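Engineer: Have a look; sequence and predicted model below, questions after that.
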Amino acid sequence: MMTSAVGGCHCASFLTTHLYSINMKRNIFITMISLVASLPFTPAFVNAAPGKNTPKRSTLTESLLILRNAWVLDVNKGKFLVGKDVVVRGDKIIKVGKAPRKLDRAKVLDLTGSYIIPGLIDAHVHVTAHRSNNMENTYKHLEYFLRHGITAVRDAGGDGASLLKAQTEIREGRKLGPDVYFSSFMAGDLYYNRGQGLRKEPYSPWEQRLVPGDDLDKAIASAKACGATGVKLYHSFDKDFLPDVVKAAKRHDLKVWGHTMMYPAKPVEVIKAGVQVLSHVSMLETMKTDTLFYRRTTPAAYKDSVIAKLDITEFCREMKAHHAILDATLCVSEKDKWVFPLAKRVHQQGVKIVAGTDQIVDLKRPYPRLVDELDYYIKEAGFTPAEAIRSATIVGAEVLGEEKNRGTIKAGKKADLLVLKNNPLLNIRALEKIEIVIKSGKIVK
């Protein structure tokens, strides 16, 4: 992230012009030094010895993008800072504050009256099929996400080879889309075979069957080698075997993601095993044994009464003690209205919740379902708009293990930014109307 020699002239007009030129150059030099001093790092040319390999001073400004005089969201404080400039060099933010008025070869956008927030993160998507994936569709879905302000996604279970290809081509600039993070999907034998040996084809590094006695380090190493950021522990893990799998993943520096209920491992057992992100608040229904609750013909009022009496105190206490994050996925439960007050109670007890949709992309929709998810958080689960945005930015970055690199607008972080016409802290639906999308310092929309 200079003078030409002039000789043979001694007139007063030349002296005046010459002195003016010197002053102008001195002012430019002072301006450049001021910018350098404000950077979170020292450019290479500052300490480099003169020579043919010394970069020119112009490299400081040739890739600068200055977003001037905007309202800039402080995600952690939940408020906008008024009249700030955001200076971007390459793919990084190098300053938030006031930029110099003039810089050579800098692209300047006057954003007076506009709002800047970090790029959004959907922490639960599915953009590939498990087998026979259509890459054309995958790229269409990823481009849709990016053009609507989602600059990073976590695919919670898909074709790892396709996801690695998409991840690589997007990072190298050959395809358009958000940064892709994905998991290696893992489950026990009961999930795959029901104890009957139904699965005949070989498993892959991104879709594995694990049972006690397996070489877990070998399994996890293969998952990491295929490009996975984490493991997705799905089903058929008990409270005795689950901690072994979690420890193996952490030994190899993979994030540990999984279902809230592991069938048979229960929600509190899942937390205590060390799973870092638990998906689906709806799975808390398994904490109470009530066969009538699961019948399709059971009246909604009865289900509401069962959930209202559900004791989630221990679950919430353990979530906070283990610094675990809940991937609530309200969008997939919107027909089961009892899920909303349950999510509200979890939020009220201080559990950290991330925004994820668990939805297949509908390219005909004018905006992604992530906006609906955040709207549910506010209207149904008691979030403030600032808390909702935080769930789709810095909390999403924590899920990915990328909180040092993204999720807030701060010097040194990746320049994934959205420019909005209206204030999302007043109405989260402002996210439906994005003026500019900036990904890795480049303007997409």
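Structural biologist: Everything's here; your move.

Engineer: Please make it C-alpha for all contacts and neighbour counts, starting now.
Structural biologist: OK.

Engineer: give me every residue that touches the residue nearest to residue 357 when sequence neighbours are not counted.
Structural biologist: With Cα to Cα, 6 or more residues apart in numbering as the criterion, residue 357 has its nearest non-adjacent residue at 5.1 Å, and that residue is residue 329. Taking Cα atoms under 8 Å, 6 or more residues apart in numbering as the contact definition, residue 329 lies against 124, 279, 280, 281, 355, 356, 357, 358, 373.

Engineer: any idea which element residue 258 lies in?
Structural biologist: Residue 258 belongs to strand 255-259 when assigned by DSSP states H and E.

Engineer: Quick one: the strands in the stretch 301-445 of the chain, in order.
Structural biologist: Secondary structure of the stretch 301-445 of the chain, counting by DSSP state E, counting those that start in this stretch: strands at 325-327, 352-354, 417-420, 434-439, 442-443.

Engineer: One more to weigh against that first structure:
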Amino acid sequence: MLGAALSQPVSGQPALRSGLAPDLIIVNAILLSPERDAPLEDAWVRVSGDRIIETGSGPIDVGAARIIDAGQGFLIPGLIDSHVHLYHATGLRRRYSEDYEALYQDYMAQQPRSFLFHGFTTVIELNADAATNARFEAAPLHPHLVHCGQGVVLSDGFMALELGGEPVWDTYPGYLIDTHAAGLVPEGADIAAHTPEAAVASVLDQGGQCIKLYYEEALWWPGGAPAFRLPSVDIVRDVVRAAHAENLPVLLHATTPAGHAFALEAGVDILAHGLWEWTDQSFTDPQPSAEIESIARRISHSPIAVQPTVQTLRNTASLFDATLLEDRGWTDVVPAAYLGYLRGDAQAQRQHFIGMFGQMIAEGDEATDMAAAQSAFLNRYEDLIWEMSTEQARFLFGSDTAVGGFGWASPPGLAGYWEMQNWIEAGISPATLFRSLTIDNAVAFGLAGEIGTIEAGKRADLLILRANPLLDVTAYDRIDMVLLAGQPLERSVLSARQSEAAR
């Protein structure tokens, strides 16, 4: 039983190499950590404050420390979701609900706990909003938050289309002027304040630890998108140089062949999405063109890491999946009233989506036509991801929770668990998934000194699982306990059901 004290501690254990007295000791664990070649049986971990101070196996003198008996459970590092958006509430739109504000506030109050419920002790926000960050970190229990500050956008780029006519510089004061391509210089703007170096400095001033850029062609825009500028390769190379001078990784939002080819030319570090827009091909073509296969192969053989974010596509497909909202996991991650909204008023999204995008996707305009098309679309993308994995592509785990747009398949924490299942269904190995959720994400974002493995000196973000995640992905949904910076949390206290019962 977790938390049970050992009645007869075994003496004879050597003195602590760290010299620190432990507050807590986890015993009787099978330790899985990505830097190890094999599990460590009969393992123990000493924790002082928020730090791991020693690991080992066999007999141990526990002294006066608090004991957590893992009961031969699997002890793994806390998980990292490296692609989240904390300001979206999945499936919630003002047009569909008169209770928008109440639903939004209740959703956001539960959101941090829901990430923890599914083992995500660190989340990385790729386009941060200061007020949202403050709200998230003010929650009594919340994952550690790393962010990229605001996304670095062009003065006349795609993101301006998202602002409803408001000037992009009002929302993104650290915007970038693409001087290599005669980019827009707003009236009264000081070009020197909007150079790559200035944009990186702005992100640093916001506390950002990464840079997010955009190469969005908006090929999906009904009737064709209004005019906007794509970044030049020279301006992105300049941003990469400025970011690397500050030891910041650079991510690029891109989903098209042109965008991924651009990433190769510009030398970014991470693609925030996979290659899922197949230009000059039908939405339901089962196989990519030779050009797309070539680009995917080049990405796989390059230093660029990819966040597949399969769940982003499943978010749209959720409109046509009648079973999704019956998943038992919903009740642990969103309030009951919110789930009721998704099952009720939110369903109006389906016909709205068909009216806007139906002719672009399927020959028929019924929900069954859309469902079949979305299924084919997902199958071909997962096949491409599998092919990239066979070419040794570097994948980083990110869920894109909660992606905007149509659909409701992006609940906090649960969407991450679904993304894990997507990877396994696509043929990615459990070992690759495990590394991506832990050390690979930590290394890519400069966090490996703090998290990603179970080693002395690392932050004590740990999970105790009842099954081996290297054998079965469902082990990630069999969490007994979350340790957050050394604080033990029974999983049940993080559930939305318990939160509501305590009100």
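Structural biologist: Thanks, I have the structure now. Here the structure is a predicted model, which means the values were calculated and not measured.

Engineer: For the aligned partner of residue 247 of the second structure in the first structure, give its distance to residue 188 of the first structure.
Structural biologist: Structural correspondence for residue 247 of the second structure with respect to the first structure (TM-score structural alignment): residue 253. Taking Cα to Cα, to the nearest Å as the measure, residue 253 of the first structure and residue 188 of the first structure are separated by 22 Å.

Engineer: next one: residue 33 of the first structure
Structural biologist: Relative to residue 188 of the first structure, and taking Cα to Cα, residue 33 of the first structure is found at 60 Å.

Engineer: And for residue 221 of the first structure?
Structural biologist: In this structure, residue 221 of the first structure and residue 188 of the first structure are 18 Å apart, going by Cα to Cα.

Engineer: Between these two, which is the more surrounded one?
Structural biologist: In this view residue 221 of the first structure and residue 188 are compared by other Cα atoms under 10 Å, and residue 188 has more residues nearby, 23 against 18.

Engineer: wait, that one sits on residue 233?
Structural biologist: No: proximity of residue 188 of the first structure to residue 233 does not meet the contact threshold set by Cα atoms under 8 Å, at 9.0 Å.

Engineer: Mean neighbour count added to the strands of the stretch 301-445 of the first structure, as CSV?
Structural biologist: As requested, these are arranged in CSV below (neighbours: other Cα atoms under 10 Å):
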stretch, mean neighbour count
strand 325-327, 25
strand 352-354, 26
strand 417-420, 25
strand 434-439, 21
strand 442-443, 15
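
Engineer: farthest pair in the contacts of residue 329 of the first structure?
Structural biologist: Of all pairs drawn from the contacts of residue 329 of the first structure, the greatest distance, 14.1 Å, lies between 279 and 373 (Cα to Cα).

Engineer: Can you name the next helix or strand after the strand holding residue 258 of the first structure?
Structural biologist: The C-terminal neighbour of strand 255-259 of the first structure among helices and strands, as given by DSSP H and E, is helix 267-272.

Engineer: Where does that following helix end up in the second structure?
Structural biologist: Using TM-score structural alignment, helix 267-272 of the first structure lines up with residues 260-265 of the second structure.

Engineer: Buried residues in that stretch, which are they?
Structural biologist: 260, 261, 262, 263, 264 (16 or more other Cα atoms under 10 Å).

Engineer: Does residue 412 of the second structure touch residue 117 like I think?
Structural biologist: No: here residue 412 of the second structure lies out of contact with residue 117, judged by Cα under 8 Å, at a distance of 9.3 Å.

Engineer: which of these two has more neighbours?
Structural biologist: Set side by side, residue 412 of the second structure and residue 117 show more neighbours around residue 412, with 32 against 28, by other Cα under 10 Å.

Engineer: gap between the more buried one and residue 87 of the second structure?
Structural biologist: Computed as Cα to Cα, the residue 412 of the second structure to residue 87 of the second structure distance reads 11 Å.

Engineer: Which residues are in contact with each of those two?
Structural biologist: When contacts are counted by Cα under 8 Å, 6+ apart, residue 412 of the second structure and residue 87 have residue 402 as shared neighbours.

Engineer: residue contacts, the corresponding residue of the first structure for residue 462 of the second structure?
Structural biologist: Applying TM-score structural alignment, one finds that residue 462 of the second structure aligns to residue 417 in the first structure. Residue 417 of the first structure makes contacts with 116, 117, 118, 119, 409, 437, 438, 439, as judged by Cα under 8 Å, 6+ apart.

Engineer: what residue of the second structure matches up with the fourth one?
Structural biologist: When the second structure is aligned by TM-score structural alignment, residue 119 of the first structure is paired with residue 78.

Engineer: thinking again about what came up before, quickly name whichever of the contacts of residue 417 of the first structure is closest to residue 339 of the first structure.
Structural biologist: Minimum separation from residue 339 of the first structure among those (Cα to Cα) is found for residue 119, which lies at 27.7 Å.

Engineer: My read is that residue 397 of the second structure contacts residue 439, right?
Structural biologist: No: at 10.6 Å, residue 397 of the second structure and residue 439 do not qualify as touching, with contact defined as Cα under 8 Å.

Engineer: which of these two has more neighbours?
Structural biologist: When residue 397 of the second structure is set against residue 439 and neighbours are counted by other Cα under 10 Å, the residue ahead is residue 397, at 27 against 23.

Engineer: who's in contact with that one?
Structural biologist: Under the criterion of Cα under 8 Å, 6+ apart, the contact partners of residue 397 of the second structure comprise 80, 81, 82, 83, 307, 308, 309, 433, 436, 437, 441.

Engineer: SS state for the third one?
Structural biologist: Classification of residue 82 of the second structure by DSSP: H, G, I helix; E, B strand; the rest coil places it in strand.

Engineer: Quick one: residues contacting it.
Structural biologist: Residues near residue 82 of the second structure by Cα under 8 Å, 6+ apart: 123, 124, 125, 396, 397, 398, 399, 441.
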